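1. with the sequence up front, the predicted model follows.
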Amino acid sequence: MAIRTASARWQGTLTEGTGTVRTGKGGVTGNYSFSSRFEEGEGTNPEELIGAAHAGCFSMALSKQLTDAGFPPSAIDTTASVHLEKTDAGMSVTRIGLDTRADVPGIDAAEFAKWAEAAKDGCPISRLLSPGAEITLAATLV
């Protein structure tokens, strides 16, 4: 199977340092810092990258579920909100809220909701993250 890579470089102290992240094939490169992670500073952070991975994985899984069921989607737009909170164990990702809107010709809302739940539970990133974080889903058919 495939092995995917990403890298990060950090220079300096936690609060004053800066870093860069890069996916293995260079599709995503970004700067990050204490400010971009724990405040509202410019740049990205690990939680946003987890959110992007989860949103992408879920959208692809939902597309497969729907297509296999005979309802190929025209478009799926998903946002993942990753909640980083202070817990007794330290800073932790406690919850990820998936919010998806999909254009799926010929399907009703109940059938769509069934396949959206299946995709949430079955996508590889959900399976990775669900033991440690609650994953919620708001799925809207447009």
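-> That came through, no problem.
2. from here on, contacts and neighbour counts on C-alpha atoms
-> Will do.
3. host element of Gly19?
-> Using DSSP states H and E, Gly19 sits within strand 18-23.
4. what are the contacting residues of that strand?
-> If you take C-alpha atoms under 8 Å, 6 or more residues apart in numbering as the criterion, strand 18-23 is touched by 5-12, 28-34.
5. could you flag which of the residues you listed are buried?
-> Buried members of the contacts of strand 18-23, counted by 16 or more other C-alpha atoms under 10 Å: Asn31, Tyr32, Ser33, Phe34.
6. and here is the other one:
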Amino acid sequence: MPMRRSEAEWTGSLREGGGRMKLGSGAYEGAYSFPSRFENGQGTNPEELIAAAHAGCFSMALSAALTKAGFTPERIHTTASVHLEADGGGFAITRIELVTEASVPGIDDAGFQQQAEGAKANCPVSKALAGTKISLQATLLG
């Protein structure tokens, strides 16, 4: 399996400084700063990138699980919300909420929920973030 790499560089103090994050593939490069991470400033932040990674990983894991169970998904859309909060000694990612909806012909809701929970438990990003509370709301579209 391939190894993936990304990089970041920060210059200056925490509040007045800034940085850039770059994906190893070159598909994304962007600025980040104190305001983009802890307020609503322009730029990205590590939590937003974690959310994108988790949403993408979960969607692929759910597709794989459904396919293995004999169902071909037409569409899976997932949103991941990553919560960064003060934890007494600094900050921590305290929880991640996955919200997914999918069109999957032939499966009933109970079967879909079972596959979605399995995907949440088994996607590599969920495993990497196992110390964080991860919730799932899964909706099977008619």
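-> The structure has been received and is ready for your questions. The structure displayed is predicted, hence computed values, not measured ones.
7. circling back to that earlier point, how close does the strand holding Gly19 of structure 1 sit to structure 2?
-> The superposed strand 18-23 of structure 1 is, by mean C-alpha distance after the TM-score superposition for structure 1, a mean 0.8 Å from where its aligned residues fall in structure 2.
8. so which bits of that strand are buried?
-> Result for strand 18-23 of structure 1 [16+ other C-alpha under 10 Å]: buried residues Thr18, Gly19, Thr20, Val21, Arg22.
9. who are the packing partners of the helix or strand encompassing Ser81 of structure 2?
-> Under the criterion of DSSP H and E, Ser81 of structure 2 resides in strand 75-86. In terms of contacts (3 or more C-alpha pairs under 8 Å, 6 or more residues apart in numbering; DSSP states H and E), strand 75-86 of structure 2 is packed against helix 46-68, strand 91-103.
10. so it versus helix 46-68, what angle?
-> 150 degrees (axes from the mean of the first three to the mean of the last three C-alpha atoms, to 10 degrees).
11. strand 75-86 of structure 2 vs structure 1 - mean distance after superposition?
-> Relative to structure 1, strand 75-86 of structure 2 is 0.6 Å off (mean C-alpha distance after the TM-score superposition for structure 1).
12. how about that strand: buried residues?
-> Under 16+ other C-alpha under 10 Å, the buried positions of strand 75-86 of structure 2 are Ile76, Thr78, Thr79, Ala80, Ser81, Val82.
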